[in-house]
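Chemist: Just need the structure, nothing else, for what follows:
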Amino acid sequence: MTTPTPTPVLITGCSVCHSKDRLSLCAGCKVVKYCGVVHQREHRPSHKTICKTIVKKTAILVQERKETAFFNAHGGGLSAILGSGSLVDPLLQLAQAQLQVDTQTAVQSGLSLLLEMVDITKDPRTGPPDLVPALFLRLGRDQEAYDFMKWWVTSPAPKGLLGPSAQPYADSKDSKADVFEDVDFFKGKCPSLSFMVALTLLKLRLLIDLQALQRSAAIGENVPREILDEIRSHLTSSAVSANKAVLERDDHTPDIKNLTKQVRTMYAAVQEGNSHFWPAVLHPGPNTMAWPESWNFGNKQEMQLALRYTYKAWLETPGAIEAIEELEGGKVDESQ
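Modeler: Next comes the predicted model:
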């Protein structure tokens, strides 16, 4: 059995001591914080390489924005679309560099860049459906992760190379999808292995939280209210912790059984799509560092890309990898 390890979390304070007092951003990358000059200097040897990369990628994007603005101002129409399209690669390159840094600021910035790409094009070759859902989950924005995935599979793809999608993502963000609905809706629609893996994790986060709520309800009469509130404050999924109706429900058994079925369905779908993935989640080895230049459906390289895009979200979800271990061994318990 996998030995439980402390669950890592995104750094929100000083990158050395994690203090949250008197923080300042690194003047270079602007996604790492320090409590003072001493810790900034201490961290510099390990931070220097990625900091320089982010600075370089930022400069490229800034220059591209200037050229795009000029192009749009003097072109308009088709020229404006072409000009905006030239931002796609610099946005992706900078986002990928920032996402090598495990701070909340870096993940938020990387996600914003990817969503800007989404506003420009809904072309699945550009990266957002692979990267965005897991980033929402890393930031604890589970409802938004599901809303994005639901929008992606329901919004028609652009017509032709430059055509916009029928419903731009920016216009759909106020629409809240039902995170508890059956995953059968996604059959045959998931654009990538990473997408399916993120959907599995989202459903698993919901399941883990409802199991915790069920256990807290069982002991509710024997412990003070403040202890129950403390238990509930540590729920993983914001889609559960922010749902008053779910939190106050006495019996979660029906939803637990439904979510268990959904998790099993997604687990099987991922397994069928790429048999390398779940074993790699349990024993990643060097796969999280691989960056294959090409891949085919179901091969090891596809697994490596999906693992690279989603593994940190799995690590940062308490109990998630242990749950996959149980599924791999066929020991999932619906009644917990």
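
Chemist: going forward, measure contacts and count neighbours with C-alpha atoms only.
Modeler: Will do.

Chemist: Tally up the residues packed near the closest residue to residue 159 other than its chain neighbours, please.
Modeler: Nearest residue to residue 159, sequence neighbours excluded (CA to CA, 6 or more residues apart in numbering): residue 165, at 7.6 Å. By the measure other CA atoms under 10 Å, the count of residues near residue 165 is 19.

Chemist: now residue 165: how far from residue 126?
Modeler: Using CA to CA, to the nearest Å, residue 165 is found at 14 Å from residue 126.

Chemist: try residue 167
Modeler: Distance from residue 167 to residue 126, by CA to CA: 18 Å.

Chemist: And for residue 75?
Modeler: 25 Å.

Chemist: residue ranges of the helices in the protein, please?
Modeler: 37-74, 78-85, 88-98, 104-120, 128-138, 142-154, 193-218, 225-233, 238-241, 244-247, 253-273, 277-282, 300-315, 320-329 (DSSP state H).

Chemist: run this one through as well so I can compare:
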Amino acid sequence: MSSLAPHLKPPGCEICNRKDALYHCPRCLAVYYCGQEHEEADQNKHTNGCAEVSRTRRNLATEYEEIRALPRDFALPDEDDEPDAYGRLLEASFRTGVGVTWAYRQIRWYLDARLNMVDTLLLNFGYADGRLEVVESALGHLLAVLRMRRRGLVDTAELTLSLYVSLDRNQEAYDFLKYYARWEDVATPSRNRRLIAYADHCRGRGLPLPPFGSSPPADFVGPDDGAYEWNHSDKDLHYLQPKNADMLEELYDLDANWDNPGRLNLSYLASLILIKVRALLGLQAIQRAKRALAGTLSPELMAMIYAQLAGSVIVKYPSKMVATTEETSIDIAMVMLQVRDLYVAIEAKNPEFWESMLNSPTCVATKRYCYHAEALKLDACNAIQRNHIAWYATPGAIDSIKRLRRVSQCAPRR
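Modeler: Alright, predicted model coming up:
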């Protein structure tokens, strides 16, 4: 994985960068050392971040144990008097990892603790000079939270997408984006809400409550029924589908409402255009190699060179690496048009974004500044904070946008 994310440090000693005979810091479990001598040498630099991560990790463990210790027949915490006949669903939902909503305080506190763990890990060991394992761990926490509560966590989804892109896992990032671009604005009541509604339906009619863990009858019409694609019997069928979507597809194939540039959040757009820019850079590198080396090397050696030049997006498309120069030129023109459309959409949505990203991303991407900024600057700096490291770690990405920006500024206005 380290080769896919060269800006992230693979496991190694914090002092000498040794790769073998390592052990985790026993408190934060976020960094490695090769011996006690180097652990002590790094103590002054490491102490503050280690203490924060250790404290957050202990809090997460406490919330986890409290969830596990809950009785199977406790009352729904947000109800005043009447016990909830489906209160035991909390435990079942927690154990299966799906169907959890903010209605349950215990689960809410637990998921908040996981999100706090993500923030603490990234702020101390994930952003500046980030560690690969820390970013992967943060991504794992985010995916677990989204699996348990799939709607309403917009910031969590944005950060998840940006970590996929930062790890150079572009296919997974695009699949994730395509799912959320399709479903984010759809009303999505949870399974628990439907089950509680059915319990109320049974109580009101004097009917026996169904056995614990069972689903309401198929003909029961719950609140906003039909707005959500997932139910208990096929809980994994549609989540994060489709898989292996075409990263080079037209923008209207990603989102049927693409004509509205405000449809996607700014952070989504920033991640999406970076995926497209990576594809463009890979195609351009292959095209230059084809023209420079045409007829000079064996096909096998040329294929190896193309695979090295293709980048993490185009390497998923073997046919693009053996295409003719004319076909590659067509692909370049197509992707370049998509990049231009995305650039224009971002500029129309938030003019602050490109100005800050291209000129002072590190200065802008600080939480203290963001929280006191006006609306457009707040949105821009949040998106920059999540995406600027991946942008600057992609060779040629920023230069491509700067060239596009110069051309767009010089173009005559209609």
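
Chemist: check contacts around the residue nearest to residue 159 of structure 1.
Modeler: Residue 165 of structure 1 sits next to 121, 122, 155, 156, 157, 158, 159 when contact means CA atoms under 8 Å, 6 or more residues apart in numbering.

Chemist: Tell me the one of those nearest residue 218 of structure 1?
Modeler: Nearest to residue 218 of structure 1 among the contacts of residue 165 of structure 1 is residue 155, at 42.3 Å by CA to CA.

Chemist: separation between that closest one and residue 19 of structure 1?
Modeler: 43 Å.

Chemist: Next: residue 107 of structure 1.
Modeler: 19 Å.

Chemist: who has more neighbours, those two?
Modeler: residue 107 (23 against 15).

Chemist: From start to finish, how long is stretch 143-162 of structure 2 in a straight line?
Modeler: OK, stretch 143-162 of structure 2 end separation, CA to CA: 12 Å.

Chemist: what comes up buried for that stretch?
Modeler: Neighbour counts using 16 or more other CA atoms under 10 Å place 144-151, 156-162 of stretch 143-162 of structure 2 among the buried residues.

Chemist: For the residues you listed, name the two members farthest from one another.
Modeler: 148 and 162 (19.7 Å).

Chemist: which residue in structure 2 lines up with residue 303 of structure 1?
Modeler: Under the alignment by TM-score structural alignment, residue 303 of structure 1 pairs with residue 380 in structure 2.

Chemist: who's in contact with the closest residue to its match other than its chain neighbours?
Modeler: Nearest non-adjacent residue to residue 380 of structure 2, counting by CA to CA, 6+ apart: residue 353, 4.9 Å away. By CA under 8 Å, 6+ apart, the residues touching residue 353 of structure 2 are 346, 347, 377, 380, 381, 383, 384.

Chemist: Then residue 377 of structure 2?
Modeler: Going by CA under 8 Å, 6+ apart, the list of residues near residue 377 of structure 2 reads 352, 353, 370.

Chemist: right, and out of the contacts of residue 353 of structure 2, which lies closest to residue 64 of structure 2?
Modeler: Nearest to residue 64 of structure 2 among the contacts of residue 353 of structure 2, with distances taken as CA to CA, is residue 383, at 30.9 Å.

Chemist: distance of the nearest residue to the closest one once chain neighbours are set aside from residue 72 of structure 2?
Modeler: With CA to CA, 6+ apart as the measure, residue 267 is the residue that lies nearest to residue 383 of structure 2, at 4.5 Å, once sequence neighbours are left out. Using CA to CA, residue 267 of structure 2 is found at 40 Å from residue 72 of structure 2.

Chemist: Name the residue in those two with the higher neighbour count.
Modeler: For the pair residue 267 of structure 2 and residue 72, the greater number of neighbours falls to residue 267 (25 against 14), based on other CA under 10 Å.

Chemist: what's the matching residue for that one over in structure 1?
Modeler: Under TM-score structural alignment, residue 267 of structure 2 pairs with residue 194 in structure 1.

Chemist: Surely that match touches residue 310?
Modeler: Yes: applying CA atoms under 8 Å, one finds residue 194 of structure 1 in contact with residue 310, separated by 6.8 Å.

Chemist: which residues are common contacts for those two?
Modeler: residue 131.

Chemist: Nearest spatial neighbour of residue 322 of structure 2, chain-adjacent residues omitted?
Modeler: Closest to residue 322 of structure 2 by CA to CA, 6+ apart is residue 303, at 7.5 Å.

Chemist: on that earlier part again, confirm for me that the residue nearest to residue 383 of structure 2 is in contact with residue 386.
Modeler: Yes: assessed by CA under 8 Å, residue 267 of structure 2 is found in contact with residue 386 at 7.5 Å.

Chemist: any common contacting residues for these two?
Modeler: In contact with both residue 267 of structure 2 and residue 386: residue 162, using CA under 8 Å, 6+ apart.

Chemist: List the contacts of residue 271 of structure 1.
Modeler: Counting by CA under 8 Å, 6+ apart, residue 271 of structure 1 has contacts 277, 278.

Chemist: From residue 271 of structure 2, how far off is the equivalent of residue 266 of structure 1 over in structure 2?
Modeler: With the correspondence set by TM-score structural alignment, residue 266 of structure 1 lines up against residue 342 in structure 2. Residue 342 of structure 2 is 10 Å from residue 271 of structure 2, where distance means CA to CA.
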